[in-house]
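Colleague: Provide a 3D model corresponding to the input given below.
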Amino acid sequence: MTTEDVVRTFVEYYEERGHRRITGSTLLPPPGDPVLFTSSGMHPLTPYLEGRPHPLGRRLVNVQRCLRTTDLEEVGDSTHLTVFEMLGTWSLGDYEGPRSLDWGYGLLTDGFGIDPRLLHATVFGGDDQLGPDTASLELWQQRGVPVELTVEDNWWSNGPTGPCGPDSEIFLWTGDTPPESTPTGDDRWVEVWNHVMMRHRRLADGSLVPLPQRNIDTGLGLERLASLLQGRTSVFESDLFDPWRRLVPGLWHMDEPSLRLVCDHLRSAMVVIGDGVRPANTGRGYVLRRLVRRVLTVLWRDDDSSRELVDLPGELMRHTLDHFRQDVDPGEVRRVLIEEEQRFRKLLERGRQVLARPRFQGSLDEEDFHYLHDTHGLPRDLILALRQG
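Modeller: I've put the predicted structure just below:
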């Protein structure tokens, strides 16, 4: 099942159950939104989750591209990407959690052909403000799916205040033995789908009040699910990364963790550029700059600065822009990447000269780091990398 097959099966399954497909937004939230990038499928729908009527009704389905800077340090493992796509469904004051979970179970087992014996669920076990989510627990027990009760792991919020609620997560066993233990006890259980019962709003004092309507918000990582359905051991081995794994190793020889980071960050940078962001020292532009410079730091490790982004095959840019449906000239994406590479080379040269001064030969304190950043534009991570080199 290709990634496109996964998307089509998912969307059609929910359209048959009365959901209307909505167009996913770009990575850029609407003006005035405090977050830098869209980080979840629900983000663009916040006004409707809070009670505003949606023009397409109460049942929605979509595919939303997302970017999470919080996952940057995790990139390179088998499941995390910087830019990824989230398959999502919503009930805006319509059906409740058990129906959502039952449909989810049906899609995974009947639609995608997953053996139900390889599934495990987790459910909110209750805390000092709310009792356990017995409705979700009973649904899973009726379906014969083992359940683990947790507290913090099964409470979803988008921040310290705002919409929130208990959730039930569905895990798939990826080990080469029969399933054992539980999701919190064995990382071979991989989370594939989260169903949030978004019923509350948390206030600044920590108290909970009911939302105007009881919503369901589900999110399923497309790349993660596709790689599991394709029998691959990581998201980087799914069909989405086929051209990357075919072309990049022949261009630059790297170990597997480095290859994954380079492919992820370059692919993510292309998408960010495609959505209109350009490198800068603050905000979204700094995230883009950091992605590109992390790639170059890996490529130029061991003092191999002959590797250049100008050598990137155009096929990778076209494949990425086409997949994310971005009407952008690949030549413009290449130009932005190359210009940022040139700026970084100059910064490295200046940084080496500055750090060679006697003042910076010993250990550095916070005053040194602030001076190097404010006066010479050298961020802490670059200073540390240069000193290690």
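
Colleague: Every contact and neighbour count from this point should use C-alpha atoms.
Modeller: OK.

Colleague: quick one: the strands in the stretch 201-350 of the chain?
Modeller: For the stretch 201-350 of the chain, strands defined by DSSP state E, counting those that start in this stretch occupy the ranges 208-221.

Colleague: how about this one, so we can line them up?
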Amino acid sequence: MDTETVLRTFVEYYEERGHRRITGSTLLPPPGDPVLFTTSGMHPLTPYLEGRPHPLGTRLVNVQRCLRTTDLDEVGDLTHLTVFEMLGTWSLGDYGLPRSLEWGYGLLTEGFGIDPGRLHATVFGGDGRSGPDTESLETWQRLGVPVEPTVDDNWWSGGPTGPCGPDSEIFLWTGDTPPRSTPTGDERWVEVWNHVMMRYRGLPDGSLVPLPRHNVDTGLGLERLATLLQGHTSVFDCDVFTPWRERLPGLWGPLDETSTRLVTDHLRSALVVLGDGVRPAATGRGYVLRRLVRRVLTTLWRDDRDRHLGDLPAELVEHTLDHFRQDTGTERVRGVLIDEERRFRRLLDTGRRVLDRPRFRGPLTEEDLRYLHDTHGLPRDLVRGLRGEA
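Modeller: Coordinates of the predicted model:
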């Protein structure tokens, strides 16, 4: 089942159950939002989760592109992506978590054909602030799905304040043996879907107050789901990345597998960020973009300084922009990448000359790092990279 079929099956399943599809937003949150990028499908819907009526009603479904910087250091493994698409459903004061779980189970087993014996669930076991989620526990038991109560792993919040509540996570067994243990006891159980009952608003002092109405928010990563349905262990082997797998190995010579994944993810993510109108800068969103590009270049230049982003085929740029429904011109995007590469080369040359001075040949102090940044524009991570430090 290719990714587009997965997406279409998901949306149509929920449309048949009274959900209206809403258009996903860009990676950029609305003005005034302190978060740099949209990090989840529910992020643009926060006002409605807190009580505002949505113009399309109380049952919603969508596909939202997201960006998370918290996992940057994990990119290069089998599962982490910087930019990804999130499939989501919402009940705004309509149905509760048991029905959401029943529908989720039905879509996974009937719509996607997953063997029910490969599923496991977790539920919130309760703590000092909120009691155990017995409704979800009983729902899974009625459906015949093994269920494990936890505490910290099954409480969802988007930050220290704001909507929050207990969640129930659905896991898929990916091992070569029959399923064993539980999601907290064996990493071969991979989370595919999170169903959150948003009952509370978290306050700055850590206390909880009830929301005006209870909402259900669910989310599952499109690329991860497609990867599992296609029988792969690496997200980079799903069909979304087919053009990258075909073109990248012959583009800049051999790269090890981890480096290939990092270059693929960061270049693809940079293209999406550029497609949403962000440009490289020293702070904020622009610095996230700049960091992505520089991590790509640092990886490419580890073995060959003659590798250039100008060699990136236009078809890879077009494929990415088309997939994320962005109309930014291909040559404009490639031009920004080339300019950023020139800037980085100049900065590296400056950094090497400065760090070769006797003052900086020993261990660097905090004062040294501030001086290098403020006087020569050398960020801390760049300085450490030039010195071969982690």
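
Colleague: so what number do they get for TM-score?
Modeller: Overlay of the two chains. TM-score (TM-score structural alignment, normalised by the length of the first structure): 0.99; 388 aligned residues with a Cα RMSD of 0.7 Å.

Colleague: what's the closest residue to Val271 of the first structure other than its chain neighbours in contact with, if anything?
Modeller: Closest residue to Val271 of the first structure apart from its sequence neighbours, by Cα to Cα, 6 or more residues apart in numbering: Leu321 at 6.8 Å. Applying Cα atoms under 8 Å, 6 or more residues apart in numbering, we find Leu321 of the first structure in contact with 270-271, 274, 327-328, 330.

Colleague: Same list (the residues you listed) but as JSON lines, adding neighbour count.
Modeller: Formatted as JSON lines, the contacts of Leu321 of the first structure follow (neighbours: other Cα atoms under 10 Å):
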{"residue": "Met270", "neighbour count": "25"}
{"residue": "Val271", "neighbour count": "28"}
{"residue": "Gly274", "neighbour count": "24"}
{"residue": "Asp327", "neighbour count": "10"}
{"residue": "Val328", "neighbour count": "17"}
{"residue": "Pro330", "neighbour count": "19"}
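
Colleague: Tell me the one among those nearest to Glu180 of the first structure.
Modeller: Val271 (38.8 Å; Cα to Cα).

Colleague: aligned partner of the closest one in the second structure?
Modeller: Alignment note (TM-score structural alignment): Val271 of the first structure maps to Val272 of the second structure.

Colleague: Isn't that match up against Phe324?
Modeller: Yes: under the criterion of Cα atoms under 8 Å, Val272 of the second structure is in contact with Phe324, at a separation of 7.3 Å.

Colleague: Gly104 of the first structure versus Gly57 of the first structure, what's the distance?
Modeller: As judged by Cα to Cα, to the nearest Å, Gly57 of the first structure and Gly104 of the first structure stand 20 Å apart.

Colleague: which one of these two has more residues nearby?
Modeller: Neighbour count, other Cα atoms under 10 Å: between Gly57 of the first structure and Gly104, Gly104 has more, with 21 against 13.

Colleague: That one should be in a strand, yeah?
Modeller: No: the assignment for Gly104 of the first structure by DSSP: H, G, I helix; E, B strand; the rest coil gives helix, which leaves it out of any strand.

Colleague: quick one: what helix or strand has the closest residue to Ser168 of the first structure other than its chain neighbours in it?
Modeller: Among residues not flanking Ser168 of the first structure along the chain, Val123 sits closest, at 4.7 Å (Cα to Cα, 6+ apart). Assessed by DSSP states H and E, Val123 of the first structure sits inside strand 119-124.

Colleague: That strand - contacts with which helices or strands?
Modeller: helix 134-143, strand 147-150, strand 162-173 (3 or more Cα pairs under 8 Å, 6 or more residues apart in numbering; DSSP states H and E).

Colleague: with the second structure superposed, average distance for that strand?
Modeller: Strand 119-124 of the first structure differs from its equivalent in the second structure by a mean of 0.5 Å after superposition (mean Cα distance after the TM-score superposition for the first structure).

Colleague: quick one: that strand to strand 162-173, angle?
Modeller: Interaxial angle of strand 119-124 of the first structure relative to strand 162-173 (axes from the mean of the first three to the mean of the last three Cα atoms, to 10 degrees): 150 degrees.

Colleague: neighbours around Gln141 of the first structure, how many?
Modeller: For Gln141 of the first structure, the tally of surrounding residues (other Cα under 10 Å) stands at 12.
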